[in-house]
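S.K.: pasting the structure only:
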């Protein structure tokens, strides 16, 4: 067992809010801590960059934790709006001697293999990208994957147990197989509690258009339509667009379920914080930290995927705010059934 697996089994530290006044994507930043300053980490973000209060921030939290423990620096890269400079960004990090280089998001699928081949002495990892998809990326790449459908199932259980109208919603950022895992798990969790509850699932943008992860206005429009149609709880898997979902919930007197980070802790507006009943935790921070720890200790195997699920606490539900305390026993029962294999959660809607 690698240290990554062991650390995920242990759970790890609670995710901290990662928003910073420092502009990401341009300069190296150094965090205090003991250890060798030779550790130089390259972090290539997904659409929206650091400050999304969700996916990218969680990845940065893992890097920040590693630097606190081992010392070193991090160089951040944020892609342009159309993502056309992703390959260049990765290559520049490797060329400048940052190692390991961590790519955040499946959008790097098409370029990471070629970049990794050009820099065989650099160790790469990809969050939400398999070593074998769309084709084998190389022995110097590790895939950091998650059972999003399992955590989303628990979000569906919570929504079904808390819904008073018998209608709930799901807002996805981009209609891709990855985000469809969130949808599938959520719908299955709702149905497990009460198949009579209606789930309205919609996407902000189609496959190939990544703007859906950074379009709060459109997220608000979709969610508002769901609330207007009778939904009282909406779950989003839409990155930075989730702020719009929270605004719609606040305007409608409804509830929202966040994603990736504990978004109750990361939003600034108390009015939005008050509507977030829970968040589906995708512990990107734990996975990134554990990968870096393995790298520091020489334990990265490469050419393999590490899957983080409910059994390793790689996914789960946040309890901050106490909104789901009264149903925690039921949520825990469903969780155990999934871990034991009694419930197999679908990955497609």
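M.R.: Cool, got the structure. Note that the structure is predicted; figures quoted are calculated from it, not measured. Residues are numbered from 1 along each chain as shown.
S.K.: From now on I want contacts and neighbour counts done on CA atoms only, so please keep to that.
M.R.: Fine.
S.K.: my read: residue 87 touches residue 113, true?
M.R.: No: Residue 87 is not in contact with residue 113 according to Cα atoms under 8 Å; the separation is 9.7 Å.
S.K.: Can you list the residue ranges for helices in the chain?
M.R.: With DSSP state H as the criterion, the chain has helices at 3-10, 55-70, 86-95, 109-118, 148-162, 177-193, 216-228, 242-252, 263-266, 270-273, 284-296, 328-339.
S.K.: now the angle from the first one to helix 284-296?
M.R.: Orientation of helix 3-10 against helix 284-296 (axes from the mean of the first three to the mean of the last three Cα atoms, to 10 degrees) gives an angle of 150 degrees.
S.K.: List of residues touching helix 3-10?
M.R.: 286-287, 290-291, 293-294, 299, 306, 308, 311-314 (Cα atoms under 8 Å, 6 or more residues apart in numbering).
S.K.: Could you dump these into JSON lines and include neighbour count?
M.R.: Formatted as JSON lines, the contacts of helix 3-10 follow (neighbours: other Cα atoms under 10 Å):
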{"residue": "286", "neighbour count": "27"}
{"residue": "287", "neighbour count": "28"}
{"residue": "290", "neighbour count": "24"}
{"residue": "291", "neighbour count": "30"}
{"residue": "293", "neighbour count": "22"}
{"residue": "294", "neighbour count": "17"}
{"residue": "299", "neighbour count": "15"}
{"residue": "306", "neighbour count": "18"}
{"residue": "308", "neighbour count": "24"}
{"residue": "311", "neighbour count": "17"}
{"residue": "312", "neighbour count": "17"}
{"residue": "313", "neighbour count": "20"}
{"residue": "314", "neighbour count": "27"}
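S.K.: Next up, a structure to set beside the first:
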């Protein structure tokens, strides 16, 4: 055979073999890529330093993100921030991944980091919970009218205290940041509304002391317990916690005080926050002011997937279902969160529901009806709960509403 013809034939055989090998490899590569990254991308959740397992704010964000991932065919990637120095690196890593359908920053403390990274990555979509960044086309600021929901539990606290012949209520908070002013002032407003209600309904001139403490932390149950113990020692009988995982210590203090007094349910009572936390110390948690972070995260993801995402502000209050007072109907769902976190045993679920139901049945119906009246008045605009946005406003409102520092 001609040497040139033989060389050419060998080259053709090699080329055909290489092409066949390439065709055999392609389906396997495509399958791996599809498994690792859904076609619609991932929803990334950057948690605040409290992290998953707080049974509160961060866990509510996970609830919304996991539902969105399931409903919209997204992958779910969770990123924990150990310190505030992690915010920018975590956000950058997710934004440059190339597979982020949406990056969710959970918490006000990430505001500056989101401002920086969203400018560096203008094509990435960001949603920030509680941060106010109104002028970026790629950032959706999800805000809540916590002042409205806090007013409801403020009224509930005062009216329940009155029923048990007590005139002192309190609120334990985390770090003093603007979003928490809404909890503090809204709560006090609800207490003062209760005073007016009692005057109109019963002709009673009742004056409540409203005490507050900022613990400086969202992740220190010991500080929450200490703050609650200070209030209990001063005669406070209902304590609202707005402190993330720090507030778990409030529940401990209240339940211990009740059991020490020989009771299996309040008073004293605590009031939970963000999630339905009524199951954590059943019988001693009067209700929870639910802040539906899950609804905000889910809505932002829906907008991103459906191509309707745009920067600006999404504000959720009583009217939109963004805040509410916990009910027995949603209790079971949140018990499951507790089970997943190892805070509740599954075999205790039925007993917990029965205890919470029993406790609520002992609160007179007129109290729950009064709280609902306030809710309807707020939605209709007949009652306007103050919304502080600056330090001088908070100082003035504290004076007008008669708040005092505990201790």
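M.R.: Sure, I can see it. What you see is a predicted model; the values in this text were computed from it and never measured.
S.K.: overall similarity of the pair, as a TM-score.
M.R.: TM-score of the superposed chains, computed with TM-score structural alignment, normalised by the length of the first structure, equals 0.82; 298 aligned residues with a Cα RMSD of 1.6 Å.
S.K.: rewinding a little: ok, which of the helices of the first structure comes nearest residue 46 of the first structure?
M.R.: helix 55-70 (6.5 Å; Cα to Cα).
S.K.: so where in the second structure does that closest one end up aligned?
M.R.: Per the alignment by TM-score structural alignment, helix 55-70 of the first structure matches residues 57-72 in the second structure.
S.K.: how about that stretch: buried residues?
M.R.: 57-69 (16 or more other Cα atoms under 10 Å).
S.K.: What of stretch 141-151 of the first structure?
M.R.: 141-151.
S.K.: what two of the contacts of helix 3-10 of the first structure have the greatest distance between them?
M.R.: Longest span within those, Cα to Cα: 299 and 311, 21.9 Å.
S.K.: which residue in the second structure lines up with residue 334 of the first structure?
M.R.: Here residue 334 of the first structure is matched to residue 374 in the second structure, going by TM-score structural alignment.
S.K.: so what's that match closest to, chain neighbours aside?
M.R.: residue 152 (6.8 Å; Cα to Cα, 6 or more residues apart in numbering).
S.K.: what do you get for residue 239 of the first structure?
M.R.: residue 213 (4.9 Å).
S.K.: Can you verify my assumption that the one you found contacts residue 48?
M.R.: Yes: applying Cα under 8 Å as the test, residue 213 of the first structure and residue 48 come out as touching, 7.3 Å apart.
S.K.: Quick check: neighbours shared by those two?
M.R.: residue 240.
S.K.: Now do stretch 182-192 of the second structure: which range of the first structure does it align onto?
M.R.: Going by TM-score structural alignment: stretch 182-192 of the second structure matches residues 181-191.
S.K.: post-alignment, that stretch versus the second structure, mean distance?
M.R.: When the second structure is superposed, stretch 181-191 of the first structure averages 0.4 Å from its matched positions, counting by mean Cα distance after the TM-score superposition for the first structure.
S.K.: what's next to that stretch, contact-wise?
M.R.: By Cα under 8 Å, 6+ apart, stretch 181-191 of the first structure touches 148-160, 170, 172, 197, 199, 201, 237, 345-349.
S.K.: Equivalent analysis for stretch 38-45 of the first structure, please.
M.R.: Under Cα under 8 Å, 6+ apart, the answer for stretch 38-45 of the first structure is 56, 60, 63, 70-79, 89-90, 93-94, 97-105, 296.
S.K.: still on that earlier bit, for ChimeraX, write the selection for the buried entries among the contacts of stretch 181-191 of the first structure.
M.R.: Listed next is the ChimeraX selection for buried residues among these, using 16+ other Cα under 10 Å:
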select :148,149,150,151,152,153,154,155,156,157,158,159,160,170,172,197,199,201,237,345,346,347
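S.K.: how about the buried residues of stretch 57-72 of the second structure in a markdown table, adding distance to residue 231 of the second structure?
M.R.: Listed next are these as a markdown table, based on distance: Cα to Cα, whole Å:
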| residue | distance to residue 231 of the second structure |
| --- | --- |
| 57 | 24 |
| 58 | 27 |
| 59 | 28 |
| 60 | 28 |
| 61 | 30 |
| 62 | 32 |
| 63 | 33 |
| 64 | 34 |
| 65 | 37 |
| 66 | 38 |
| 67 | 39 |
| 68 | 41 |
| 69 | 42 |
